[in-house]
Each structure stands twice: as C-alpha cells, then as structure tokens.
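Novice: have a look at this fold, sequence not included:
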C-alpha cells in the first residue's frame, strides 16, 4: 500500500500587494540574538547577501550595510505558494518575495526549495538594488523526536484499535524525513514544513495484512491530512481542516 500527498504547486502569479509601515533600524552590527528563532534564511551572490527572518525581525546583510527591521506578516498569494514582505520607512524600502520554486546557488551548487527576490532602495537613491538568491525554511527543532500515538481523531486509542503496538513516528528535522509504525506496517516519508504549516507527504508503507478492526487506514488518512501542529507538555498535536486531531506523546 502506498499513500502520498500531492506536491505543493508553484506559480509566479501573485495577488495585489499592500504595504505595511514600521520603523527601521539600520547600520547595526550583527549580534548573537539575531541568530535565535530564525525560521527562514536565504542568500545570494554578485553581490553576496544574506537574509534572516525571525518572529521579531527581518535582517538583510549586504557588503555595505546591515538592515534590521521589525517583523511584518507576509502577504500570501491566493493561487500559489508565494509570500511577500513589504517594508517602507522614511529611509528604506525593502520588498521581499519568497516563491516555492526550486533554486540552485551557482556559487555553492546547493539546491534550495525557494527562490527569493529582493528589491532594496536606500535613502535618496533613485534606483532599486535587485538581489536574487535561494532560501529554505528551518524546520522546528522541537519536532525532532520519537512520538507515540495517544488519540486518533479526538478519541483515546486502546488495544481494540491496535492489537500489537500503537502507531509511532520518528521525525528527523535535519533531513525532513520520518519513519514509523502504523500499528500494523512500517512506514516512511517526507516532511513539508513552513512557518505555521506541517505536512507528512510521500508516505509509503510495507504490505503486511492487518488484523480486522485495526484503524491503520484511519490513522494514515489523518496523518496525511495534517496541516498544522502544536507542541506542549510533551505532546505533539497534529490538526487538519476537519478539526479531528492526532495526539502523540513524546517518548523519553
């Protein structure tokens, strides 16, 4: 049996963009607190630049200056996985577009999952500086663990649901891969992670015959439909649009 999610489609079409204004702090040196809580990074060459986004700030480092601005919520395209950050101040105009399109860094030959386009206008400059590069989201490190199922679609499971072992997943956030057990078969697959979004995709299982009454199919369907998650009190809660969560307990 093979179960797989459709891949997220990419497009260059965007919706009409609004502008949010916030005070910018420029010409600051890098300090260590900017590296904490980073959920997206990108870089490019000619000239070299680096972008870091956290819940608190957006940092753009160029050879001439480092620009630090408060975080602003991205504008999301309605028909594609495209996010735009628009920051205008009295001294700086910064427009960032992140597209879910595979990107190859020509200098390092590193393959990334996102293409990044930046428009930067400084001070009294009449022209925009155009920066192009590649980036990736950084998967939440708290997911990196072994989790055993406690609740399926909002109901506590017991031995009548899974006669052998309870389902479990082991998540590797460094590779964005997972392995696990469905209650009957072994499984593996890939993670799709963005800020506030989690999907279990390309799920494959072995083909052992399951005992009657096993809820393996129900478990796999729920896992495949996951879109968001929360972590608290050693519990991982996977949610979907139906509002029927999967609850896992962390294995110590």
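Specialist: Done, it's in. It should be emphasised that the depicted structure is a prediction, and the values quoted were computed from it without experimental measurement. Numbers count the residues shown, from 1 in each chain.
Novice: CA atoms for contacts and neighbours, from now on please.
Specialist: Noted.
Novice: C-terminal to the strand or helix carrying residue 133, what's the next element?
Specialist: Per DSSP states H and E, residue 133 falls inside strand 129-137. Scanning forward in sequence from strand 129-137 by DSSP H and E, the next helix or strand is strand 146-152.
Novice: which residues touch residue 174?
Specialist: Residues in contact with residue 174, defined by C-alpha atoms under 8 Å, 6 or more residues apart in numbering, are residue 139.
Novice: so how far is residue 191 from it?
Specialist: Between residue 174 and residue 191 the computed distance is 11 Å (C-alpha to C-alpha, to the nearest Å).
Novice: then residue 41?
Specialist: Relative to residue 191, residue 41 is positioned 18 Å away (C-alpha to C-alpha).
Novice: you'd agree residue 84 is up against residue 94?
Specialist: No. At 10.4 Å, residue 84 and residue 94 do not qualify as touching, with contact defined as C-alpha atoms under 8 Å.
Novice: hold the first one in mind and look at this next one:
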C-alpha cells in the first residue's frame, strides 16, 4: 500500500509539475526537431527526478522511427503504440497495454491520455518535450 501511495503521489506531482512549470535553463538551448529520438530509453521526469512506477520501475518509452512504433512502461503496465512523426509533429495512436490490475491505474490512465493528446515535440539537450499545441504535457530525459 505504501508503494502505491508513493507512486500515486509521485506520478501526480510529475504531471502537475511538468504541465505547469517552465524551465528557465531551456532558454539557453535551441529546441530541435531534427535530431534522432529513436532507439533510446526516454524516462518521464519532473524537474530532475525520474518518475517511478510499480516496483520502483521508471515510467519510460522507446521510440522506433524505423517501424513507426513506440513502447514503454506506463507505471503498472507495458504499452505499445503506433507513431507518426514528421518535421516537429508527432502523434501516438492505437495505444494498447497489458492489463495488470494495479492500485494506481488512474495515474497510468492519465499518463496514457496525455500521450494520446501529444501533437508536437522538441528536443532540448537530452530532454524530449511532448506538447499539445503550445502546452507542455510531458518531459522525458535520456541518459
């Protein structure tokens, strides 16, 4: 129960912080859409903390531009989706996931819902910013 509470709190805080914060450090770097975002582990972050899911596993995704797919871990379940990407636009469709019963499904569904709403991306340093129009929805970091 304690892990569930910690995960739920962390994931909720991640969504709120990423959606509402501005990062003044990114003003120094020019956002790019011409760099490869493929075949890297991208970890969901809030400020500099990686969001952890069930069993302390990182919420993450891996983009495969060659196959136009994305896969990852959404906090409790693994997921797969189709990818459409071109000149700074990106979208994720036909998201499917495993169906493990977890106490934190609301947070996971919120994450997947945000992913479905993404229509634009930027790469800033080692961060992948996913937007709905001009609203930052999710920030991922790679190592």
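Specialist: The structure has been received and is ready for your questions. Just so you know, these numbers come straight off a predicted model, no measurement behind them.
Novice: and residue 84 and residue 94 of structure 1? Which one has more around it.
Specialist: Ranked by neighbour count (other C-alpha atoms under 10 Å), residue 84 of structure 1 and residue 94 place residue 84 first, with 24 against 19.
Novice: and the more buried one, which of the three is it?
Specialist: Three-state call for residue 84 of structure 1 (DSSP: H, G, I helix; E, B strand; the rest coil): strand.
Novice: and it, what's its match in structure 2?
Specialist: In structure 2, no residue is matched to residue 84 of structure 1 (TM-score structural alignment).
Novice: skip the chain neighbours and tell me the closest residue to residue 84 of structure 1.
Specialist: Using C-alpha to C-alpha, 6 or more residues apart in numbering and skipping the chain neighbours, the partner closest in space to residue 84 of structure 1 is residue 97 (4.4 Å).
Novice: residue 222 of structure 1 sits in which helix or strand?
Specialist: helix 216-224.
Novice: give the buried residues for that helix.
Specialist: Under the neighbour-count criterion of 16 or more other C-alpha atoms under 10 Å, helix 216-224 of structure 1 has 216, 219, 220, 222, 223, 224 buried.
Novice: and which of those is nearest residue 132 of structure 1?
Specialist: Of all the buried residues of helix 216-224 of structure 1, residue 224 has the smallest distance to residue 132 of structure 1: 34.0 Å, by C-alpha to C-alpha.
Novice: for residue 231 of structure 1, see how far away that closest one is.
Specialist: Taking C-alpha to C-alpha, one finds residue 224 of structure 1 at 18 Å from residue 231 of structure 1.
Novice: show me what contacts the aligned partner of residue 123 of structure 2 in structure 1?
Specialist: Superposed on structure 1 with TM-score structural alignment, residue 123 of structure 2 falls opposite residue 231. Residues in contact with residue 231 of structure 1 (C-alpha under 8 Å, 6+ apart) are 142, 237.
Novice: repeat that for residue 46 of structure 2.
Specialist: With contacts defined as C-alpha under 8 Å, 6+ apart, residue 46 of structure 2 is in contact with 13, 14, 15, 17, 18, 139.
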